[in-house]
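>>> Sequence and predicted structure are below.
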Amino acid sequence: MFKPSAKAAIVSIMTVGAALSFCLAAARAGDDVTEDQIIRALTPDKKPLTRGLSAGPQTTSPELNADQAKFVQSVRGRSTRSLSSTEREEIASVVKDKPNIDLEITFDYNSANISAKSMPSVQALGRALTSPDLKGSTFVVAGHTDAAGGEAYNQDLSERRADSIKRYLVEKYGLNGTDLVTVGYGKSKLKDPSQPLAEVNRRVQVVNMENKTTAAK
């Protein structure tokens, strides 16, 4: 049997270990993107406080011109697979100056299943897009893959990943499907070209294509 002093030492070690485990869990939780960060990143003229995520230009977001607005209307409600390569590039051109955020939503390898570690970020996205600040806007949900595999395979996978996010947001948060324009870019727009097989390349980017004051209902 342990002596009293030994028992005390063991209890002390266990207590410290539990405290360290709690602190590590808290630190990991703190790394998740928050609803507020997403809202600020996707709202024009507001610069977010970011950590572990990247956001696009947050200067004044130019209004869509007549041709762009007409194009946006033409892709609202379209299926991901129905978009031509020309239309995909046109979407990229329209949104390049729009508020955006790369949430680094990752997926299981060779799969469109959202990874467990990314689920908190997807849920934060759902809450953000249904907030009064953003509700009613039209958003681009763009799927990306790493560089493994052929172009056709990755294009299909990126489209399925974008669809996976859209399906989750519509089913769990009641978002209008026509407000989410899903597009796949395969391996054509790697986040980290220096590491083409890195996990960060298997992601979804969200862009606020137009704010709710100009979005067509």
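On my side now, so go ahead.

>>> From now on I want contacts and neighbour counts done on CA atoms only, so please keep to that.
Noted.

>>> and the residue nearest to R202 when sequence neighbours are not counted, what is it in contact with?
Counting by C-alpha to C-alpha, 6 or more residues apart in numbering, T145 is the residue found nearest to R202 once chain neighbours are left out, at 4.3 Å. T145 is in contact with 154, 157-158, 185-187, 190, 201-203, counting by C-alpha atoms under 8 Å, 6 or more residues apart in numbering.

>>> swap the cut-off to 10 Å and go again
T145 sits next to 106-107, 109-112, 153-159, 161, 184-191, 196-204 when contact means C-alpha atoms under 10 Å, 6 or more residues apart in numbering.

>>> Tell me the first helix or strand C-terminal of the helix or strand where S21 lies.
Element membership of S21 [criterion: DSSP states H and E] is helix 4-30. Where DSSP H and E defines the elements, the next helix or strand beyond helix 4-30 is helix 35-42.

>>> The structure to be compared is supplied as follows:
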Amino acid sequence: MTITAPKWLTGLSLALAAALPVQADQAEDIQKIITSLAPVQQESTAPAQEAARGVQIGGRTVWVVPQHSIDLQVFFALDSYELTWRAREDLAALGHALASSALRPHRYLIAGHTDTTGDDAYNLWLSERRAESVARFLVENFPIDPQRLVAVGFGETRLKTPGNPTDAINRRVEVTLLLPARPEANAPAAAPTAPPPVESVEPVAPPEQPLPGTLQKDKDGNITITW
């Protein structure tokens, strides 16, 4: 698993569900993910207000905190959004981290990215299906509320290595902290002098019939699983 994360802090308790055993070689990866994605705590133990960026998805704006983000290289079969066995193994650490007490109160954007191989419209569609596959795997295999995860595809619009657009590192899943941290919270707290940039993401047209075993989002962003 490839993780892009700042130097991780010590002292955060994993507090993982007892029903989900953690392999010894996963502990360090889980702790790194927790530290990268957890909001900075103030002395009052409340999350500190950090710089957020608005991203418009399907007619609504969600607020992401880029400082708390990781990139995961998730392996899919060619032209497929089905997770490989290796992808499932790599995503286990993320599932444990999101189920931990440190991250459980918070919501996250699950963003799919592709390289530039193939048609851009197809890449956009495929990246969203892959993000949904990751979110579905997490909620089906770990005690994670589906409302905590918002899946979106960016296709080839946010390359990790623009100088090498077909590199495998561009085919990744990005996990980013969303504000508000809790559904009832207001975010961001204070309006800046100039409004923060809002990035538009064109909604991806679904197939004519819902694909079996995929996540579906309604206009309010609610996620349901179709079988």
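In hand now; what should we look at? Every value quoted in this text rests on a predicted model; they were computed, and no experiment measured them.

>>> Give me the TM-score for this pair.
Put the two chains on top of each other and the TM-score (TM-score structural alignment, normalised by the length of the first structure) is 0.62; 156 aligned residues with a C-alpha RMSD of 3.1 Å.

>>> picking that back up, report the buried residues of the helix holding S21 of the first structure.
Buried positions in helix 4-30 of the first structure, judged by neighbour count with 16 or more other C-alpha atoms under 10 Å: none.

>>> still on that earlier bit, ChimeraX command for the buried members of the contacts of T145 of the first structure?
Typed into ChimeraX, the next command selects the buried ones out of those (criterion: 16+ other C-alpha under 10 Å):
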select :106,107,112,154,155,156,157,158,159,161,184,185,186,187,190,191,196,197,198,199,200,201,202,203,204
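
>>> mean distance, the lengthiest helix in the second structure to its aligned residues in the first structure?
For the second structure, the helix with the greatest residue count under DSSP state H is helix 120-141. With mean C-alpha distance after the TM-score superposition for the first structure, helix 120-141 of the second structure departs from the first structure by a mean of 0.6 Å once superposed.

>>> next one: that helix to chain centre, how far?
Its chain's C-alpha centre and that of helix 120-141 of the second structure lie 10 Å apart, by C-alpha atoms, centre = their mean, to the nearest Å.

>>> what range in the first structure matches it?
Counting by TM-score structural alignment, helix 120-141 of the second structure falls onto residues 151-172 of the first structure.

>>> And the strands in the second structure, which stretches?
Counting by DSSP state E, one finds strands in the second structure at the ranges 53-57, 60-72, 107-113, 149-155, 173-179, 198-201, 214-217, 223-226.

>>> Redo those strands as TSV? Include distance to A24 of the second structure.
Listed next are these as TSV, based on distance: least, C-alpha to C-alpha, whole Å:
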stretch	distance to A24 of the second structure
strand 53-57	36
strand 60-72	20
strand 107-113	26
strand 149-155	27
strand 173-179	23
strand 198-201	39
strand 214-217	32
strand 223-226	32
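
>>> Just tell me which of those strands ends up closest to A27 of the second structure.
Nearest to A27 of the second structure among the strands of the second structure is strand 60-72; the distance by C-alpha to C-alpha comes to 16.4 Å.

>>> spatially speaking, which residue is in the middle of the first structure?
Nearest residue to the geometric centre of the first structure (C-alpha atoms, centre = their mean): L103, 3.8 Å.

>>> Thought A142 was touching that one, still the case?
No: contact between L103 of the first structure and A142 fails when scored by C-alpha atoms under 10 Å: they sit 11.1 Å apart.

>>> Overlap of the contact sets of those two?
203-206.

>>> In the second structure, what residue corresponds to the residue nearest to the centre of the first structure?
By TM-score structural alignment, L103 of the first structure lines up with L72.

>>> Q205 of the first structure now?
Aligned counterpart of Q205 of the first structure in the second structure: E174 (TM-score structural alignment).

>>> Quick one: neighbours of that match, just the number.
Residues lying near E174 of the second structure (other C-alpha atoms under 10 Å) number 22.

>>> Ok, Q216 of the second structure next?
17.

>>> still on that earlier bit, leaving out sequence neighbours, find the closest residue to the match of Q205 of the first structure.
Nearest to E174 of the second structure is D71, by C-alpha to C-alpha, 6+ apart, at 4.5 Å.

>>> wait, isn't that neighbour in contact with A111?
Yes: under the criterion of C-alpha under 10 Å, D71 of the second structure is in contact with A111, at a separation of 9.4 Å.

>>> list residues touching both of these two?
Going by C-alpha under 10 Å, 6+ apart, residues that sit against D71 of the second structure and also against A111 are 172-176.

>>> Next up, the contacts around the closest residue to D108 of the first structure other than its chain neighbours.
In space, and not counting its chain neighbours, D108 of the first structure is closest to S115: 5.5 Å by C-alpha to C-alpha, 6+ apart. Contact partners of S115 of the first structure, counting by C-alpha under 10 Å, 6+ apart, are 105-109.

>>> 8 Å instead?
By C-alpha under 8 Å, 6+ apart, the contact set of S115 of the first structure is 105-108.

>>> burial of R86 of the second structure, as a residue count?
Using other C-alpha under 10 Å: R86 of the second structure sits among 12 other residues.

>>> and it, what pairs with it in the first structure?
By TM-score structural alignment, R86 of the second structure lines up with K117 in the first structure.

>>> May I ask which two of the shared contacts of L103 and A142 of the first structure are separated the most?
R203 and V206, at 10.1 Å, using C-alpha to C-alpha across these.

>>> measure the spatially closest residue to S80 of the second structure that is not a sequence neighbour to V198 of the second structure for me?
Spatial nearest neighbour of S80 of the second structure, chain neighbours left out: L126 (7.6 Å); criterion: C-alpha to C-alpha, 6+ apart. Going from L126 of the second structure to V198 of the second structure by C-alpha to C-alpha, to the nearest Å gives 23 Å.
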